[in-house]
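*Asks:* Compute the structure for the input listed below.
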Amino acid sequence: MDCLSTASASAVVSLLEDFSLEMTGKDVPTLEEARDCIPAGTRINITFLGNEDLGVRLAAARAVQQFGYTPVPHISARRLRSRAELEQFLDALRSAGTAENVFVIGGDPPTPHGPYDDSLALIESGLLQEYGVRHVGISGYPAGHPAIAGPTLWSAIKDKTAALARHELTGDIITQFGFDATPVLTWVEAVRARGIDTPVRIGVPGPAGIKRLMTYATRFGVGTSTSIAKKYGFSITNLMGTAGPDRFVRALADGYDPHRHGVIKLHFYTFGGIKASARWVADFRTQEAKLT
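*Replies:* Here you go, the predicted structure:
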């Protein structure tokens, strides 16, 4: 075993520490099945889907906590119909003891359903900390956003991190998923160059069918050219197989420099199911640990 291979494997193991996962309200049964391969305390984000009501979201947050993990409920700004609806959700989270960590996002609707235009408006409302929120996740877009111009995205991330500091809230940046590590790390370096030292959780697509990955990539505006797909490890002309993020995670670990990139961690989008993603992390980390 050469020193380079040992160092690379060690970097992968380090990068897989304190990873986070994503789930929906309907994933609670699968989460329970995956408990044997998810470390206690793991942060698990709970999406804010338009077809799930308060009861479903709250039940998911409670289940995550009861299983020994850290619930991170999402709040979709443009889906909220009123200040009262936001307060109702936050109050329910506080009553359940699951309000300390949230993730705020603008959300899919092009037109706000209520008074909140974007996630910055949620932070500036002052309601988060009033209801016991202490840590807030915000979004980052290394590959850009199909509906938002680049300069606007940079302004937004600077404004949101500044607002968190003003409101004495800690936070992290969770990025969209991608297939090419190089532009992701370049983007993180650009974040640091703007004086933002907030920890970054890099979005990683968990193992899933290639067709499913392509569908989500198209939906979220993530590039999947032939060269990028080949680098990731799948062919866009053959959609019958499955793909895991082995090459992507190794490339991140190889290119990561704490002095240039600051604190980074991994956030897994569980397109192939939360159990599949959690099992992949456990197996891959064990595999790499044997090489160190």
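
*Asks:* Every contact and neighbour count from this point should use C-alpha atoms.
*Replies:* Will do.

*Asks:* Just list the residues touching the residue lying closest to F234 once chain neighbours are set aside, thanks.
*Replies:* By the measure of CA to CA, 6 or more residues apart in numbering, the closest residue to F234 outside its immediate chain neighbours is A243, 6.5 Å from it. Taking CA atoms under 8 Å, 6 or more residues apart in numbering, we find A243 in contact with 207-210, 233-234.

*Asks:* Next, the structure of the following sequence, for comparison with the previous one:
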Amino acid sequence: MTDTHSEAQLTLAELLKDFSLEVTGKEQEKLADAADHIPQGTRVNVTYLGNEDRASRVGTAASARRLGFTPVPHISARLVDSETELRDFLSDLGEADAAHSVFVIAGDPPAPHGPYSDALAVIDTGLFAGHGVEDVSISGYPEGHPSISAAKLWDALEDKIRSLERQGIPTSITTQFSFDADRVLDWIAEVRRRGFDLPIRIGVPGPAGVRRLVRFASRFGIASSAGIVKKYGFSLTNLLGTAGPDRFLADITEGYSREVHGDLRVHFYTFGDIEATSRWVEESLAVHR
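*Replies:* The predicted structure is shown next:
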């Protein structure tokens, strides 16, 4: 990675400003319980998982809006059964005042359930403008993807950005969570080198049980166990504690260059513990302001 220590112009408080959170469609109550620790207007991503239904996804997005947050419902392309289902979902979100911002991903199934094989296929439908969507987030993979080559990932990223540009829809990137700050910063520098100056939200694991972190890292092909140990400084033989994002974010701020990396924010994957993550951010901001 380029040595940027002398150019670092980013404090933790600046990095955490306008952070976002991710919750599942089944976590309305948890979001409400944590609401006092989350700034008004915070972007709250709502997942689109196979074990959720449309009512729970829309309900949680609507709840986020009522609580004073900005809902960002996910659309998982391969889980959408039909164009009718996509239209109905967007319509329901619109009725709940929760369609202004969405996050589009390909999704986990190896084969699509319907006509959409990837996020670009959903974006290219042109349905967003007619349903009140004002900005679209897309995914980024600083540590790669277990089943997609790096070249294809870059092509897909560029195709999605270009399609949204043609439609006049502002976009941003939210990255998969990582434990390797160097790889994240190098990946962001490459995004900028390719001419894209859109906002990037760095995916970060919130404070979560170590066992849970390891399980999710393995699921998404992110960081070997050795890499997790190195970055988080704990022993995999003692999985009883928690690991926080402190060290990772410190590495990001240390290696950051405004000229090289541009507009960066943080997106927290809460792994079912919204309140722990919200309290961690609240406390960190109080200390580092």
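
*Asks:* so what corresponds to the residue nearest to F234 of structure 1 in structure 2?
*Replies:* Under the alignment (TM-score structural alignment), A243 of structure 1 pairs with A243 of structure 2.

*Asks:* That match and G206 of structure 2: what is the separation?
*Replies:* According to CA to CA, to the nearest Å, A243 of structure 2 and G206 of structure 2 sit 8 Å apart.

*Asks:* got a list of what I264 of structure 1 touches?
*Replies:* 15, 199-202.

*Asks:* Not counting residues beside it along the chain, what's closest to it?
*Replies:* V200 (4.7 Å).

*Asks:* Please tell me how far the one you found sits from T286 of structure 1.
*Replies:* For V200 of structure 1, the distance to T286 of structure 1 - CA to CA - is 24 Å.

*Asks:* What's the local residue count around A217 of structure 2?
*Replies:* The number of residues packed near A217 of structure 2 is 18, by other CA atoms under 10 Å.

*Asks:* Same question for A190 of structure 1.
*Replies:* Using other CA under 10 Å, A190 of structure 1 has 16 neighbouring residues.

*Asks:* Helix or strand for it, just tell me which one.
*Replies:* Per DSSP states H and E: A190 of structure 1 is located in helix 181-193.

*Asks:* With I173 of structure 1 instead?
*Replies:* Judged by DSSP H and E, I173 of structure 1 forms part of strand 170-177.

*Asks:* Which of the contacts of I264 of structure 1 are buried? Put it as a ChimeraX command.
*Replies:* Those of the contacts of I264 of structure 1 that count as buried under 16 or more other CA atoms under 10 Å are selected in ChimeraX with:
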select :15,199,200,201,202
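
*Asks:* Farthest pair within the contacts of I264 of structure 1?
*Replies:* Farthest apart among those by CA to CA are L15 and P199. That separation is 12.9 Å.

*Asks:* Overlap of the contact sets of those two?
*Replies:* Contacts common to L15 of structure 1 and P199, judged by CA under 8 Å, 6+ apart, are 264-265.

*Asks:* Quick one: average offset of the lengthiest helix in structure 2 versus structure 1, please.
*Replies:* Longest among the helix segments of structure 2 by residue count, using DSSP state H, is helix 150-166. Helix 150-166 of structure 2, aligned to structure 1 and superposed, deviates on average by 0.5 Å (mean CA distance after the TM-score superposition for structure 1).

*Asks:* In structure 2, which of the contacts of I264 of structure 1 still touch?
*Replies:* For these, the contacts that persist in structure 2 are 15, 199-202, with contact defined as both residues aligned by TM-score structural alignment, their matches' CA atoms under 8 Å.

*Asks:* now, which of those residues lie within helices?
*Replies:* L15.
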